[in-house]
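Novice: no sequence on this one, just coordinates:
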């Protein structure tokens, strides 16, 4: 992990994200690209034949000054921090900046458990997650430590989720994080027998690795909802991070039907990291 993107809106939660990114950066000798989205109207952004509109230039300089003051933190000392100011609040641009700088991770702050809309649905975080081709780490509080030792990776073991699983494996191996994969078996029409689940898992690892070495890290749990199964399993193993896979613009993976992905992040007291399928 060499480059980390942190969207900044000067809120308390974006500072939580910046602190978490700083801890990760120090641990991995990484750089931080702090990104501020400056929301300006089309009229102000309209250019004269030779230069940016004077009013737009004024707001840009004002934002840069405030941004530099915000980044003047003791915990950023000895970390290469690059401020990036974009002219308009289009959150697909976060992914553009991440790809332009070949970033390994986006870290975003988000509100706590005051409702799904506060975290993902219709929020800036949701927009970034849906557009991002790199993993997105969502934090909701000031983390005392960032040494993720145990992660619960929720998986349906479908072939389409292999790519996101491999991304997660590479990242967690690099971080020295133990990954526990969990399949939540549900009652009624989504119930699968043990044999059916085992066939899924064997096919999954055979196509992902050509071997079954990691099958020992797979856990099957039964619960009434997927989110309850994931959260209860995370508590049981003492996880300090939850990982989920997303379809990006197409919505959450079919494993996370409805609002399961949002519910997991919303009700979890742990950080949540997403990987695009």
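Specialist: The structure has been received and is ready for your questions. Source: prediction; values computed, not measured.

Novice: CA atoms for contacts and neighbours, from now on please.
Specialist: Will do.

Novice: got the contact list for the spatially most central residue of the chain?
Specialist: Closest to where the C-alpha atoms of the chain average out (C-alpha atoms, centre = their mean) is residue 136, at 2.0 Å. The contact partners of residue 136, taken as C-alpha atoms under 8 Å, 6 or more residues apart in numbering, are 105-108, 129, 273-275.

Novice: ok, of the residues you listed, which one's closest to residue 162?
Specialist: Nearest to residue 162 among these is residue 275, at 10.9 Å by C-alpha to C-alpha.

Novice: now the helix or strand containing residue 93: how far from the chain's centre is it?
Specialist: Residue 93 belongs to helix 92-100 when assigned by DSSP states H and E. Distance of helix 92-100 from the chain centroid (C-alpha atoms, centre = their mean, to the nearest Å) equals 14 Å.

Novice: try this one next to it:
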């Protein structure tokens, strides 16, 4: 986790994401790459972006962190974010979000949704300023199908680096119900495939939770267990994963905790 990309529109939402990136960078000795996108070729707007970036670097929480800044001109904002992520070989994109879902010329909000759904990069979305900077617990919400094994290494690495406990969470809903026996068989098979073992020092617990919707189940579980971060996969094809992609978008919009979304490889 050496390369962190933080897109900014200089709003308080983007600043919350930047502060969280600084928290990670100080622990992991990461470089933060700050990107802003100028939506026109007007020289005055470019100059203003330069001034705003210089002002941003004066924030106290960025002290003693290696920072690189970038200005991209024109084009689709989502595309420019992904382009920059590729250039800096980002391990993680951190984005603020104010929950806007309209088609508007803004950097955050709807563009956060697009990056989460379409990017090949893991995206950590911060909806609000996080007052208690810690990662002691991470929920991995999943159906624990074989595809889940493709992305769990990212969650596990994240947890290992912060010595966090992973909560393996399966949410049952009235429309997507599964008997406990079936859920536990899947989870136990998942644990076996991942080689998770308390004897080896792995910190995890299994949780089955019932609620009216997937996102409410995840949110309510996190509230009841004081979870620091949520993690889940996004996929473009199977019905269940299309449903869960919608869940991840809803969590990004409504969550009070950072949400880590990880693209499931084809």
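Specialist: Thanks, I have the structure now. Computed from a predicted model, the values in this text were never measured in an experiment.

Novice: Relative to residue 68 of the first structure, how far out is residue 99 of the first structure?
Specialist: 23 Å (C-alpha to C-alpha, to the nearest Å).

Novice: same thing with residue 43 of the first structure?
Specialist: Residue 43 of the first structure sits 26 Å away from residue 68 of the first structure, going by C-alpha to C-alpha.

Novice: Likewise for residue 18 of the first structure?
Specialist: 13 Å.

Novice: more crowded one of those two?
Specialist: A side-by-side neighbour count of residue 18 of the first structure and residue 68, using other C-alpha atoms under 10 Å, places residue 18 first with 29 against 12.

Novice: Hmm, that one is touching residue 6, no?
Specialist: Yes. Residue 18 of the first structure lies in contact with residue 6 (C-alpha atoms under 8 Å); the separation is 6.3 Å.

Novice: if I look at those two, which residues touch both of them?
Specialist: Jointly contacting residue 18 of the first structure and residue 6 under the rule C-alpha under 8 Å, 6+ apart are residue 107.

Novice: contacts for stretch 258-273 of the first structure?
Specialist: Contacting residues not belonging to stretch 258-273 of the first structure are listed as 112-113, 115-116, 119-121, 135-140, 226-228, 230-231, 240-244, 252 [C-alpha under 8 Å, 6+ apart].

Novice: Tell me which residues of that stretch come out buried.
Specialist: Neighbour-count burial for stretch 258-273 of the first structure flags 260-273 (criterion: 16 or more other C-alpha atoms under 10 Å).

Novice: farthest pair in the contacts of residue 136 of the first structure?
Specialist: So, these by C-alpha to C-alpha: farthest apart are 108 and 275, at 14.0 Å.

Novice: Among the contacts of residue 136 of the first structure, which one sits closest to residue 74 of the first structure?
Specialist: For the contacts of residue 136 of the first structure, the closest approach to residue 74 of the first structure (C-alpha to C-alpha) belongs to residue 107, at 19.0 Å.

Novice: What lines up with the closest one in the second structure?
Specialist: The pairwise alignment with the second structure assigns residue 107 of the first structure to residue 94, based on TM-score structural alignment.

Novice: Tell me which residues of the helix or strand encompassing its match come out buried.
Specialist: Per DSSP H and E, residue 94 of the second structure falls inside strand 92-96. Neighbour counts over strand 92-96 of the second structure (16+ other C-alpha under 10 Å) mark 92-96 as buried.

Novice: now those residues as TSV including distance to residue 224 of the second structure?
Specialist: As requested, the buried residues of strand 92-96 of the second structure are exported to TSV (distance: C-alpha to C-alpha, whole Å):
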residue	distance to residue 224 of the second structure
92	28
93	28
94	25
95	25
96	24
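
Novice: out of those, who's nearest residue 194 of the second structure?
Specialist: residue 92 (22.5 Å).

Novice: Residue 234 of the first structure belongs to a strand, doesn't it?
Specialist: No. Secondary structure of residue 234 of the first structure (DSSP: H, G, I helix; E, B strand; the rest coil): helix, not part of a strand.

Novice: separation between it and residue 198 of the first structure?
Specialist: Taken as C-alpha to C-alpha, the span from residue 234 of the first structure to residue 198 of the first structure is 21 Å.
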